[in-house]
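Asks: Predicted model follows, preceded by the sequence.
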Amino acid sequence: MSTLEVPGARLYYETHGRGPLFLLITGAPGVADVYRAVTQHLTAHFTVAVYDRRGFSRSLLEGSQDYDRRLETDADDARRLIEHLGAGPAIVFGASSGAVVGLELLARHPSAIRTLIPYEPPVTRLLSDGDTWVRFFSEVYDLHRRSGPEPAMTLFRERTFAPYDHRYMANAPRNDANAAYWFEHELRQYPPAPLDLASLAAHAGRVTPAVGRESRGHPCYEATVALGMRLGRDVAELPGGHIGFIADAPAFAAALVKSL
């Protein structure tokens, strides 16, 4: 077990393999374990770093938190971890809201990133019906407050993601504390977070937006395509859906390496 002290938290992290640094940033549920399967297929090429984002599981909060700047803080945590490992700039892969963190990291700390692969970031403000999705995420949050995490996650899963993903998501290990933290501080905040498109465009050559081919027609796929258009970048289509790195890890890892 390794930890890194950062302002306001202690980050749990792991490293595996040898080679250039490849940092994986998780979305929900915020823990390194979601990348367990894909990591073993990347270590032949890279030093893979995975971590629990602050507030989730083993990355404990210490003192007061500025939740109005949580995305900025998440990006700064990733930057500090890359610097701590001393092998940057890093290849950075972020999935879902972890991809939003990766985009914020590139905009604020471009020297930390060699290549960024934002995988299905829920940047729904880039969609023509983006406001509809923002309202829907607020409705899911309200359902969570009324009825608890299970019905809220079911509604969120069935409306937002492809059927390909539903079984894997439904059978994911349950952690009510992580779910509550995500509902409270991320579901409503990260999808509509403003992107610094000017800063991202200045470093667009480092960005490879990516999607799961089974996600076509669903909001995170379409938002990623919109992001690629804004940055003038082709979008890589990888095996599986929103969580292809879990459901189809060997093929996903092979395609991810090829996309680099």
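Replies: Ah, there it is.

Asks: okay, CA-based contacts and neighbour counts for the rest of this
Replies: Will do.

Asks: Go ahead and flag the most central residue of this protein.
Replies: Geometric centre of the chain, nearest residue: residue 98, 1.7 Å, by Cα atoms, centre = their mean.

Asks: ok, and the closest non-adjacent residue to it?
Replies: Once its chain neighbours are removed from consideration, residue 98 has its nearest residue in residue 27; the separation is 4.2 Å (Cα to Cα, 6 or more residues apart in numbering).

Asks: For that neighbour, give its distance to residue 190.
Replies: Going from residue 27 to residue 190 by Cα to Cα, to the nearest Å gives 10 Å.

Asks: returning to what we had before: on the three-state scheme, the residue nearest to residue 98 is what?
Replies: Using DSSP: H, G, I helix; E, B strand; the rest coil, the three-state assignment for residue 27 comes out as coil.

Asks: In contact with it, which residues?
Replies: Taking Cα atoms under 8 Å, 6 or more residues apart in numbering, we find residue 27 in contact with 94-99.

Asks: if I look at residue 27 and residue 190, which residues touch both of them?
Replies: Taking Cα under 8 Å, 6+ apart as the contact rule, the neighbours common to residue 27 and residue 190 are residue 97.

Asks: would residue 111 count as being in a helix?
Replies: Yes: using three-state DSSP, the assignment for residue 111 is a helix.

Asks: How about it: what's its closest non-neighbour residue?
Replies: Take residue 111 and drop its neighbours on the chain: the residue closest to it by Cα to Cα, 6+ apart is residue 89, 6.4 Å away.

Asks: Put this next to the previous one:
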Amino acid sequence: MTGPTIGHLRVDGATLRYEVRGNGPLLLLIPGGTGGAAAFDGVADALAADHTVASYDPRGLSRSPLDDPGEPQRVEQHADDAYRLLELLSPGAPALVAACSSGAIAGLHLLTTRPERVERLVAHEPPVVEVLPDAAEHRALLARVQDTFRREGLMPAAAVFAAGLRRPGDDPADVPAATPQPELSAEAAARVRRTMGDMPYFLGQIVPSFMAYVPDLDRLQEVSGRLVLAGGTDSRGELPYRPAAFLAERLGTSFVHFPGGHTGLSTHPAEFGELLAQVLRSGERSVVSR
């Protein structure tokens, strides 16, 4: 299959880099973290068999630069960026949207503010921790992360953040040691460099803003028929999983378990993409035990 078509969209305060593959109804993929459009490389080609698949680097990542690198980030602005892409690529017609992690938070806001543009949203582990009964604990975690970032730098802050995401009682020593990886291709190595280069922006500007976001639960209830909440089979009890499961319970909707954990899109791309295609195709919302 030929590579994607690359485009650039000028939005308020930034220039978005996006990729388009395939033909058919539009499927917009919203990445989380620092992965950008490349986070969907393992699934995009297969999904493009039935859809026009668009993925992009959210504003502020290295390939979608901000006019002002220090500009505070807001979920509302990121959701508006997604809306602008929908307007460009699927004018006047509702589109399918799949989003992960912080991208799924932007997806939730897009759904509640522009429901006429979203046929269905699959939201995988949006860490909207403010909906949880113990939200105060997570606010304290975010404060510790930012304080550590200011005092000690990126890697110590990232370690505090990672520890706060684990399920209660997990011992970091129980995490399997990384297996040796083959030498990376030039393209993969460039992706790793971008990911690491974007970490200060993500941890310093995206995490505190996005994880403080409070979704409009009444509005989500109204549009819940277009929402598929999802989590990883391996991330039950972890912090990013819990808000998705909580929202599914609160809204009375079902909950789809995808293979892997929070990063199952990267660790199990074939299985993840196959289930995503099934959910998009049929709207199936198979309930797996919570």
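Replies: Yep, it's here. Every value quoted in this text rests on a predicted model; they were computed, and no experiment measured them.

Asks: State the number of residues packed around the counterpart of the residue nearest to residue 111 of the first structure in the second structure.
Replies: Matched by TM-score structural alignment, residue 89 of the first structure corresponds to residue 94 in the second structure. Around residue 94 of the second structure sit 19 other residues, with neighbours defined as other Cα atoms under 10 Å.

Asks: just the contacts of residue 27 of the first structure now: which is nearest residue 68 of the first structure?
Replies: In terms of Cα to Cα, no member of the contacts of residue 27 of the first structure lies closer to residue 68 of the first structure than residue 97, at 16.3 Å.

Asks: For that closest one, which non-adjacent residue is closest in space?
Replies: Closest residue to residue 97 of the first structure apart from its sequence neighbours, by Cα to Cα, 6+ apart: residue 27 at 4.5 Å.

Asks: Please apply the same query to residue 39 of the first structure.
Replies: residue 48 (6.7 Å).

Asks: what's the helix or strand for that neighbour?
Replies: Taking DSSP states H and E as the definition, residue 48 of the first structure sits inside strand 47-51.

Asks: do residue 105 of the second structure as well
Replies: Take DSSP H and E as the rule and residue 105 of the second structure turns out to sit in helix 102-113.

Asks: So which elements touch that helix?
Replies: Helix 102-113 of the second structure makes packing contacts with strand 26-30, helix 75-89, strand 95-100, strand 118-124, helix 207-210, helix 217-222 when contacts are defined by 3 or more Cα pairs under 8 Å, 6 or more residues apart in numbering; DSSP states H and E.

Asks: Could you identify which of these is most buried?
Replies: Stretch with highest mean neighbour count among those: strand 26-30 (a mean of 27; mean count of other Cα atoms under 10 Å).

Asks: Please work out which residues of the first structure line up with that strand.
Replies: The alignment of strand 26-30 of the second structure onto the first structure (TM-score structural alignment) spans residues 21-25.

Asks: So what touches that stretch?
Replies: Defining contact as Cα under 8 Å, 6+ apart, one finds that stretch 21-25 of the first structure is touched by 32, 35, 46-51, 53, 78, 82, 87-95, 98-99, 101-102.

Asks: biggest helix in the second structure, by residue count?
Replies: Counting by DSSP state H, the longest helix found in the second structure is helix 135-152.

Asks: For that helix, buried residues please.
Replies: Buried residues in helix 135-152 of the second structure, counting neighbours by 16 or more other Cα atoms under 10 Å, are found at 138-139, 141-142, 144-146, 148-149.

Asks: how about those residues in a markdown table, adding distance to residue 117 of the second structure?
Replies: Rendered in a markdown table, the data for the buried residues of helix 135-152 of the second structure read as follows (distance: Cα to Cα, whole Å):
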| residue | distance to residue 117 of the second structure |
| --- | --- |
| 138 | 32 |
| 139 | 32 |
| 141 | 35 |
| 142 | 33 |
| 144 | 38 |
| 145 | 36 |
| 146 | 35 |
| 148 | 40 |
| 149 | 38 |
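
Asks: For residue 62 of the second structure, state which of the residues you listed is nearest.
Replies: After measuring the buried residues of helix 135-152 of the second structure against residue 62 of the second structure - Cα to Cα - the closest member comes out as residue 149, at 20.2 Å.

Asks: Need the counterpart of that closest one in the first structure.
Replies: Under the alignment by TM-score structural alignment, residue 149 of the second structure pairs with residue 144 in the first structure.

Asks: With the second structure overlaid, report how far the longest strand belonging to the first structure is off on average.
Replies: Selection of the longest strand in the first structure by residue count, based on DSSP state E, yields strand 9-17. Superposing on the second structure places strand 9-17 of the first structure at an average distance of 0.8 Å from its equivalents, by mean Cα distance after the TM-score superposition for the first structure.

Asks: Check which helices and strands that strand is in contact with.
Replies: Applying 3+ Cα pairs under 8 Å, 6+ apart, one finds that strand 9-17 of the first structure contacts strand 2-6, strand 47-51, strand 60-61.

Asks: Name the residues that touch the shortest one?
Replies: Counting by Cα under 8 Å, 6+ apart, the neighbours of strand 60-61 of the first structure from elsewhere in the structure are 8-11, 54-55.

Asks: equivalent range in the second structure for it?
Replies: Correspondence between strand 60-61 of the first structure and the second structure is established over residues 65-66, with TM-score structural alignment as the criterion.

Asks: Stretch 228-243 of the first structure now?
Replies: Using TM-score structural alignment, the match for stretch 228-243 of the first structure in the second structure runs over residues 248-263.

Asks: So what would you say the end-to-end distance of the matching stretch is?
Replies: Counting by Cα to Cα, you get 20 Å between the two ends of stretch 248-263 of the second structure.

Asks: For it, buried residues please.
Replies: Along stretch 248-263 of the second structure, these residues count as buried under the neighbour rule (16+ other Cα under 10 Å): 248, 251, 253-263.

Asks: Alignment lookup: residue 129 of the first structure to the second structure.
Replies: Structural correspondence for residue 129 of the first structure with respect to the second structure (TM-score structural alignment): residue 134.

Asks: give me the number of residues near its match?
Replies: 10.

Asks: Now do it against residue 54 of the second structure, distance only.
Replies: In this structure, residue 134 of the second structure and residue 54 of the second structure are separated by 36 Å, where distance is defined by Cα to Cα.

Asks: One more: residue 204 of the second structure?
Replies: In this view, residue 204 of the second structure and residue 54 of the second structure are 27 Å apart by Cα to Cα.

Asks: Have a look at those two and say which one is more surrounded.
Replies: Set residue 204 of the second structure next to residue 54 and count neighbours by other Cα under 10 Å: residue 54 wins out with 26 against 18.

Asks: The more buried one matches what in the first structure?
Replies: Following TM-score structural alignment, the counterpart assigned to residue 54 of the second structure within the first structure is residue 49.
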